[in-house]
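**Student:** What shape does this take:
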Amino acid sequence: MLSQKAKYALQALLVLADLKEGESLMISDIAERQRLPKRFLEQILLDLKHQGVVQSWRGKNGGYALLKPADKVTFGEIVRIVDGPLAPLPCLSRMAYRRCEDCVSEEKCAVRRVFAGVHEATTQILDNMTLSAALAGDGVPARELLRSVG
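**Tutor:** Below you'll find the predicted structure:
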């Protein structure tokens, strides 16, 4: 399940992705536009700054802006930064693989096989959905990917 922190991060980044080049927004403006808690948003944006997703300036014309173009920032990247691995089971994770404690055989595990498909579809959708595509209402990649997986 997507954490509230990841949801807030995506909402804030979508606001920043909608800015014109050279523009920035103060945290209070982002928080107001999306009805997000300002203090929580401060920590989220600081984390995203440390991860090279956003940049910030101080002063009268300060604020936050995307560091990379909106068509280069994917939902998958942001969810991994905020929530960690996307895999629903530890034995499916590429970044944080761990054999399940009760596992007899990964090859024969029906639960693993089913969730491997879920994980593949989720990963494909999130890693191909950029901020700019989401703003454009472009759900086509998600539909096409689901057809190809299913």
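
**Student:** switch to C-alpha atoms for all contacts and neighbour counts from now on
**Tutor:** OK.

**Student:** how near is the residue of the chain most remote from its centre to residue 111?
**Tutor:** Most distant residue from the mean C-alpha position of the chain: residue 104, 33.1 Å away (C-alpha atoms, centre = their mean). To residue 111, residue 104 is 12 Å away according to C-alpha to C-alpha, to the nearest Å.

**Student:** swap in residue 121?
**Tutor:** In this view, residue 121 and residue 111 are 16 Å apart by C-alpha to C-alpha.

**Student:** Please give the structure of this sequence too, so both can be compared:
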Amino acid sequence: MRLSKRGEYGIRALLHLAERAKEPQPLISLQALAEKENIPVKFLEQIMIPLRNAGLVHTQKGPGGGYKLAKPAEQIFIGSIIRILDGMLAPVTCVSKTAYAPCDCPDEKSCGLCMVMADVRDAITAILDNTTLASIVQRRSLLLSSQEDSNDP
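**Tutor:** Okay, here's the model as predicted:
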């Protein structure tokens, strides 16, 4: 699995929305979100379409409109985001559970490479399908908090 810029930017944008979720005005314009996360606006616009279609983000048009999470950050898993934006998590298609395609090896069931790649898929999936936006926001908050504490005299 290799995270594309599309996947990276999508996760960063959703993390920003997750951080804003508890604010009185969680909506943020596409332009402001792009500026905050240093993402090209047109590219971010293309990224947000499949995220909206998948029900992860909500858009509100008009003055004061923008983007916000469509469901709680505790219910949005990183593995889901990557699958929406980049496709399968498996490093090769012959071990993918969502985008399976046969490989060229003579016996896929006993192929050593397939076995190892299935283990890689399982390890990646175990982490990404159990990591939510909320858990990353919390981790980041704890890190920033500990950095501030260490800077106090």
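
**Student:** Counterpart of the residue farthest from the centre of the first structure over in the second structure?
**Tutor:** Using TM-score structural alignment, the partner of residue 104 of the first structure in the second structure is residue 106.

**Student:** A helix includes its match, no?
**Tutor:** No. Applying DSSP: H, G, I helix; E, B strand; the rest coil, one finds residue 106 of the second structure to be coil, outside a helix.

**Student:** contacting residues for residue 67 of the first structure?
**Tutor:** Residue 67 of the first structure makes contact with 52, 53, 54, 55, according to C-alpha atoms under 8 Å, 6 or more residues apart in numbering.

**Student:** Most neighbours among those residues, please name it.
**Tutor:** Ranked by neighbour count (other C-alpha atoms under 10 Å), the contacts of residue 67 of the first structure have residue 53 at the top, with 22 neighbours.

**Student:** Quick check: longest helix in the first structure by residues?
**Tutor:** helix 110-128 (DSSP state H).

**Student:** Show me which positions of that helix end up buried.
**Tutor:** 112, 116, 119, 120, 121, 122, 123, 124, 125, 126, 127, 128 (16 or more other C-alpha atoms under 10 Å).

**Student:** what about stretch 110-122 of the second structure, distance to the chain center?
**Tutor:** 24 Å (C-alpha atoms, centre = their mean, to the nearest Å).
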